[in-house]
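Engineer: predicted model follows, preceded by the sequence.
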Amino acid sequence: MKRYGVEGGKGQGGAHMPFARAVEADGWLFVSGQTPMENGEVINGCIVEQSHKAIQNVLAILKEAGYGTEHVVRCGVWLDDPRDFASFNKVFKEYFGANPPARACVVSSMVIDCKVEVDCVAYKK
């Protein structure tokens, strides 16, 4: 089993996050929820900008572990506002249109200024 990002992932305000960014086991990669954070802070922006950043954060972890979007079997999505569903879907399709995974999307309160969070599970033989 291999863990990614346990050496000091940072959350809002630079706080150390007490979990791995991802864990790989027997070909499976479990990516923790990624928010639109950069340098420990939620980026300013609308749902479109924040969605791009959250997904790009997921993709960076996938790449680090040697996976790509074609390996993603499931994504979980949390939106702060249900009215953002259509806008998020447009962004999601830009990244996963050719290889759409299974997906669940729910509405949930988030950390301050955060409009979206995305996690995923990927598999590679």
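Structural biologist: Looks like it came in fine.
Engineer: switch to C-alpha atoms for all contacts and neighbour counts from now on
Structural biologist: Fine.
Engineer: excluding covalently adjacent residues, which one is nearest to V31?
Structural biologist: Residue nearest to V31 in three dimensions, not counting chain neighbours: A22, with 4.3 Å by CA to CA, 6 or more residues apart in numbering.
Engineer: can you pull the contacts of that neighbour?
Structural biologist: Taking CA atoms under 8 Å, 6 or more residues apart in numbering as the criterion, A22 is in contact with 3-5, 29-32, 61.
Engineer: now it: how far from F85?
Structural biologist: Between A22 and F85 the distance is 26 Å, computed by CA to CA, to the nearest Å.
Engineer: and if you look at V31?
Structural biologist: Separation of V31 from F85 (CA to CA): 22 Å.
Engineer: same check, this time on C114
Structural biologist: In this structure, C114 lies at 15 Å from F85, with CA to CA as the measure.
Engineer: more neighbours: these two, which one.
Structural biologist: Regarding C114 and F85, a neighbour count based on other CA atoms under 10 Å identifies C114 as having more, with 23 against 17.
Engineer: tell me how far that one lies from R74.
Structural biologist: For C114, the distance to R74 equals 22 Å [CA to CA].
Engineer: okay, now the one to match up with it:
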Amino acid sequence: MNRQIIRTDNAPSSPLYSQGVRAGSTIYVSGMVGIDPATGELAGSSIQDQTRQALHNCEAILHASGSTLADVTLVTVLLAQPADFAGMNEAYSEVFDQPLPTRAVARLGPDLGGILVSIMMTAHTAS
């Protein structure tokens, strides 16, 4: 299967992973954190600020692939602190419209120094 690497300056990047990969009609978005790509800094110290930014970063990668949030079928959210679940849901609910994608929420393993959330997505397109 042909794989296309997705890259954008509108989301954080690293030499250790691809921001996104398209394989056929499926788009995989790597775990994005709440870092503002324009500044290289966390978008804020609250779970809401970081969740919004992480979702915007995922959306930027989807747009670079020619896709949108409407194509997302699965979202995986990793939280550094389980107590942040309600705050994450508050920001998350601002982004997605009906019908909602499937979702899983789990605990983020490593301590990443101020990073409260990491979000990855899978999307499917017609082509």
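Structural biologist: Thanks, I have it. What you are looking at is a predicted structure, and each value in this text was computed from that prediction instead of being measured.
Engineer: returning to that earlier point: now, which of the contacts of A22 of structure 1 lie within helices?
Structural biologist: I61 (DSSP state H).
Engineer: where along structure 1 do the strands fall?
Structural biologist: With DSSP state E as the definition, structure 1 shows strands at residue ranges 2-4, 22-25, 28-34, 37-38, 41-42, 72-79, 102-107, 116-123.
Engineer: right, so those strands: which one is the most enclosed?
Structural biologist: Between these, the one whose residues have the most neighbours on average, counting mean count of other CA atoms under 10 Å, is strand 116-123 (a mean of 23).
Engineer: quick one: residues in contact with it.
Structural biologist: Strand 116-123 of structure 1 is contacted from outside by 27-36, 47, 50-51, 54-55, 58, 67, 71-80, 110, using CA under 8 Å, 6+ apart.
Engineer: what do you get for stretch 73-88 of structure 1?
Structural biologist: Contacts made with stretch 73-88 of structure 1 from outside it, assessed by CA under 8 Å, 6+ apart, are listed as 47-48, 51, 101-110, 114-123.
Engineer: same question for stretch 101-114 of structure 2.
Structural biologist: When contacts are defined by CA under 8 Å, 6+ apart, stretch 101-114 of structure 2 is touched by residues 45, 72-82, 117-118.
Engineer: which one is the counterpart of L29 of structure 1 in structure 2 nearest to, not counting chain neighbours?
Structural biologist: When the two structures are superposed using TM-score structural alignment, L29 of structure 1 falls opposite I27 in structure 2. On the basis of CA to CA, 6+ apart, the spatially nearest residue to I27 of structure 2 that is not a chain neighbour turns out to be A123, at 5.0 Å.
Engineer: and the end-to-end length of stretch 12-24 of structure 2?
Structural biologist: Distance between the two ends of stretch 12-24 of structure 2: 24 Å, counting by CA to CA.
Engineer: repeat for stretch 98-114 of structure 2
Structural biologist: Taking CA to CA as the measure, stretch 98-114 of structure 2 stretches 32 Å from start to finish.
Engineer: likewise stretch 32-50 of structure 1?
Structural biologist: 17 Å.
Engineer: same deal with stretch 74-92 of structure 2?
Structural biologist: 13 Å.
Engineer: roughly how far apart are the residue nearest to V31 of structure 1 and D119 of structure 1?
Structural biologist: For A22 of structure 1, the distance to D119 of structure 1 (CA to CA) stands at 10 Å.
Engineer: now G11 of structure 1
Structural biologist: According to CA to CA, G11 of structure 1 stands 15 Å off from D119 of structure 1.
Engineer: next one: Q56 of structure 1
Structural biologist: 11 Å.
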